[in-house]
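> Task: produce atomic coordinates for the following.
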Amino acid sequence: MTRIQSLLALCALPLAIYTGQALAEDMAQALQPQQTENGGSFITGGVGDEEMAQLKSTRADYNLHVLFTGKSGEFQSGVKVQIANTKGDVVLDTTTTGPYLYAKLPAGKYKINATLDDRTQSRSVQLAGRSGGDTHIVF
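Prediction:
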């Protein structure tokens, strides 16, 4: 290795460390649980293997699990999601940052409206305490 290559490698090391730390902080921030309108919580994400593994490790904390894909199975993000209770009150209103949305909601029946590129899909789910909904929405 030439002296210039060694010097460049030495200069690149702090940048690589900083970039890795910044990426880890961004990912941790993206996967922070958010509050729903009724005091429940939700999390969205799952872009990349590491984020997906981190998200899936929290699965047991949520009683609603929604996966968004295209018809060919490709993951979808940027899905506008509204979840309403039987009274029609919107209890969750967000846009996904990845193909997964996990929510912790009180037991009951809910309607999920998911919109991507002006196409809307609707699903009804019944949640019973800690168990309930595994839903796959295909666009």
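> all contacts plus neighbour counts: C-alpha atoms, from now on.
OK.
> got a list of what residue 136 touches?
Contact analysis of residue 136 by C-alpha atoms under 8 Å, 6 or more residues apart in numbering lists 66-69.
> cool, and residue 94?
With C-alpha under 8 Å, 6+ apart, residue 94 has these contacts: 80-82.
> Let's see which of the residues you listed end up in strands.
Those of these mapping onto strands are 80-82, per DSSP state E.
> and after the longest helix belonging to the chain, which helix or strand comes next?
The single longest helix within the chain, with elements called by DSSP state H, is helix 3-30. Counting by DSSP states H and E, the element after helix 3-30 in chain order, helix or strand, is strand 34-35.
> can you give me the offset of that next one from its chain's centre?
Computed by C-alpha atoms, centre = their mean, to the nearest Å, the chain-centroid distance of strand 34-35 equals 12 Å.
> outside of it, which residues touch it?
41-43.
> Please convert these to TSV, extending it with distance to residue 27 and neighbour count.
Putting these into TSV (distance: C-alpha to C-alpha, whole Å; neighbours: other C-alpha atoms under 10 Å) gives the following:
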residue	distance to residue 27	neighbour count
41	18	18
42	16	23
43	12	25
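> Now show me the structure for the sequence below, then we'll compare the two:
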Amino acid sequence: MQRALARAVLVLAACLASHAALAAPTPKQQNGISYVNGGVGEDEQSAMRAQRGDYNLLLTFATKQSGAYRSDVQLDIMDTKGNTLLSAANSGPMFYARLPAGTYRISAAAEGKVFKRSVRIGTALKEMTLHWENDSVDDPGLQE
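Take a look at the predicted model:
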């Protein structure tokens, strides 16, 4: 009886592990920048959070008043010269990137509203949330 119970637990654990692996968004690369995009649904959000240690820029897109996540954001990350290094349509609600140390310009657009932020990436993790209601689209300055 104990052997059958142990087998059932192992099968259940394997099923849960494979389900979590299926929920994990696939990392991608663009111009040498690794990134992962997703977080639609609880399973995918958990899978994204499990990967957060692999990235140094964590972006979350949401609607401020309702708290609803957004997954329809056009995201562009540019260098200080204005060259687009990464461009991703239908981003969100979570977007993680691994960038070399430096200063970058982030442009995130949805519903005709474009957020522009400057961010300095160093050794510390940088996390930002952009809200699409009652949040100023004006650049608040360099985000340290």
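> so how far is the longest helix of the first structure off the chain centroid?
26 Å.
> ok, now stretch 84-100 of the first structure?
Using C-alpha atoms, centre = their mean, the mean C-alpha position of stretch 84-100 of the first structure is found 12 Å from that of the whole chain.
> buried sites along that stretch?
Neighbour counts over stretch 84-100 of the first structure (16 or more other C-alpha atoms under 10 Å) mark 84-85, 90-100 as buried.
> Report the contact partners of the residue nearest the centre of the first structure.
Nearest residue to the geometric centre of the first structure (C-alpha atoms, centre = their mean): residue 44, 1.7 Å. By C-alpha under 8 Å, 6+ apart, the contact list for residue 44 of the first structure reads 30-31, 55, 96-102.
> quick one: it is in a strand?
Yes - the assignment for residue 44 of the first structure (DSSP: H, G, I helix; E, B strand; the rest coil) places it in a strand.
> counterpart of it in the second structure?
Aligned counterpart of residue 44 of the first structure in the second structure: residue 37 (TM-score structural alignment).
> go on, residue 79 of the first structure?
By TM-score structural alignment, residue 79 of the first structure lines up with residue 73.
> wait, what's in contact with that match?
61, 89-92, 108-110.
> same thing but at 7 Å, please
For residue 73 of the second structure, the contact set (C-alpha atoms under 7 Å, 6 or more residues apart in numbering) comprises 89-92, 108-110.
> Keep only the residues you listed that stay in contact in the first structure.
Among the contacts of residue 73 of the second structure, the ones still in contact in the first structure (both residues aligned by TM-score structural alignment, their matches' C-alpha atoms under 7 Å) are 89-90, 108-110.
> which one of the residues you listed is nearest residue 126 of the second structure?
residue 108 (16.2 Å; C-alpha to C-alpha).
> Could you double-check that that closest one lies in contact with residue 75?
Yes - judged on C-alpha atoms under 7 Å, residue 108 of the second structure makes contact with residue 75 at a distance of 4.6 Å.
> picking that back up, pick out whichever of the contacts of residue 73 of the second structure sits closest to residue 3 of the second structure.
residue 92 (44.4 Å).
> Can you give me every residue that contacts the closest one?
By C-alpha under 7 Å, 6+ apart, the contact set of residue 92 of the second structure is 37-39, 60-61, 70-73.
> and it, what pairs with it in the first structure?
Match for residue 92 of the second structure (TM-score structural alignment): residue 98.
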